[in-house]
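Undergrad: Quick one, fold the following:
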Amino acid sequence: MQLHPNAQAVQDALDSAGARDAENQPSAVRILPDAVHTAVAAAAALGVAVGQIANSLIFDADGEALLVLTSGAHRVDTAKVAALIGVQRLRRATPEFVRRHTGQPIGGVAPLGHPKQVRTLVDTALNGYDQVWAAGGIPHAVFPITYPDLVRITAGSPADVA
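TA: As a prediction, this is how the structure comes out:
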């Protein structure tokens, strides 16, 4: 089966980075039968804890894109994150802003496979799981990965974001 171009870009980036899952197998994009626009839906579809879902949230940080990979078990504290990265204003990005910076739709934003590198924070709460799951570029696609590999492949900074 041929992957959607967004999912293929994510798979290519995973392959290029040598990303691995908890069984030390190459991370592979999986297509789900139904779209999973929320962490709760993704966790239910995969049979995992909601905290294992790495939500890819794009924020507008004083006009610059910021990707926060946060555990599905909690919400990002925008005031805390703004202070952490030294910006005046941090707000959820519009769908147009998200597409411009990632090439991907809200609900399917992956941690990688974007047209250019996006500054990234990776929630330290995700480190509590052997394996986490992230979106694969479209709302029907996900992939498994370990926390250390998620930090490595995104060049992200581990942070307490909740």
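
Undergrad: drop to CA atoms for contacts and neighbour counts, all remaining ones
TA: Noted.

Undergrad: Look up how far V40 lies from V142.
TA: 13 Å (Cα to Cα, to the nearest Å).

Undergrad: So which residue is smack in the middle of this protein?
TA: S56 (3.2 Å; Cα atoms, centre = their mean).

Undergrad: ok now do that residue, which residues does it touch?
TA: L67, V68, L69, T70, V109, A110, P111, A134, A135 (Cα atoms under 8 Å, 6 or more residues apart in numbering).

Undergrad: quick one more, to check against the first:
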Amino acid sequence: MAATRAIAALEAAGVGYTLHRYDYDPAADSVGLAAAAALGIEPARMLKTLMLLADGKPACAVLPSDASLSMKRAAALLGAKAAKMMPPADAERMTGYKVGGISPFGQLKRVPVLVEAAALGHARVFVNGGQRGLQLEIAPAVLVDLLGAKAGEIVA
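TA: I've put the predicted structure just below:
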């Protein structure tokens, strides 16, 4: 398997990570929950990457796979009046990744990133590696440091 842009971004930054592969289930109701179950990880450590529009501008939110994003909280943290989910086709164009394989790292266009503050309480978390069926295990501080992310309470 060729390295994804997400892996290349971590390599270029000299950041430590562990790759985990699993059998991606396209029929799963929740990609994140399915990945957590497949890898035997508690859902709070398996983070999902959601692309949104805040006052029409793209942004990225990273939160536990068993949580729902609060659009109101996300908008407030971004200094916007309102936020909504980005249509999947737009998310794919913006990030260069397929839905189900969107990583916060190595996106085609750099956008503001929000991280659920509770995720920072874990020693290691999992984020998508830029390909369906591929997860990256990293220290949560990497999300904030490497992505210049804002940490805050963004779950509903």
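
Undergrad: coming back round to it: give me the subset of the contacts of S56 of structure 1 lying in strands.
TA: L67, V68, L69, T70, A134, A135 (DSSP state E).

Undergrad: can you put the residues you listed in JSON lines and add neighbour count?
TA: Shown next, in JSON lines, are the ones in strands among the contacts of S56 of structure 1 (neighbours: other Cα atoms under 10 Å):
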{"residue": "L67", "neighbour count": "27"}
{"residue": "V68", "neighbour count": "26"}
{"residue": "L69", "neighbour count": "29"}
{"residue": "T70", "neighbour count": "27"}
{"residue": "A134", "neighbour count": "27"}
{"residue": "A135", "neighbour count": "29"}
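
Undergrad: Among these, which one sits closest to V36 of structure 1?
TA: Within the ones in strands among the contacts of S56 of structure 1, the smallest distance to V36 of structure 1 is 8.8 Å, found for A135 (Cα to Cα).

Undergrad: Quick check: closest non-adjacent residue to the closest one.
TA: Using Cα to Cα, 6 or more residues apart in numbering and skipping residues adjacent in sequence, the residue nearest A135 of structure 1 is V142, 4.3 Å away.

Undergrad: likewise D34 of structure 1?
TA: Closest to D34 of structure 1 by Cα to Cα, 6+ apart is H140, at 5.9 Å.

Undergrad: which residues does that neighbour contact?
TA: I31, L32, P33, D34, A35, V36, G108.

Undergrad: hmm, what's the outermost residue in structure 2?
TA: K81 (22.5 Å).

Undergrad: what's the counterpart of that residue in structure 1?
TA: In structure 1, the residue paired with K81 of structure 2 is Q88, using TM-score structural alignment.
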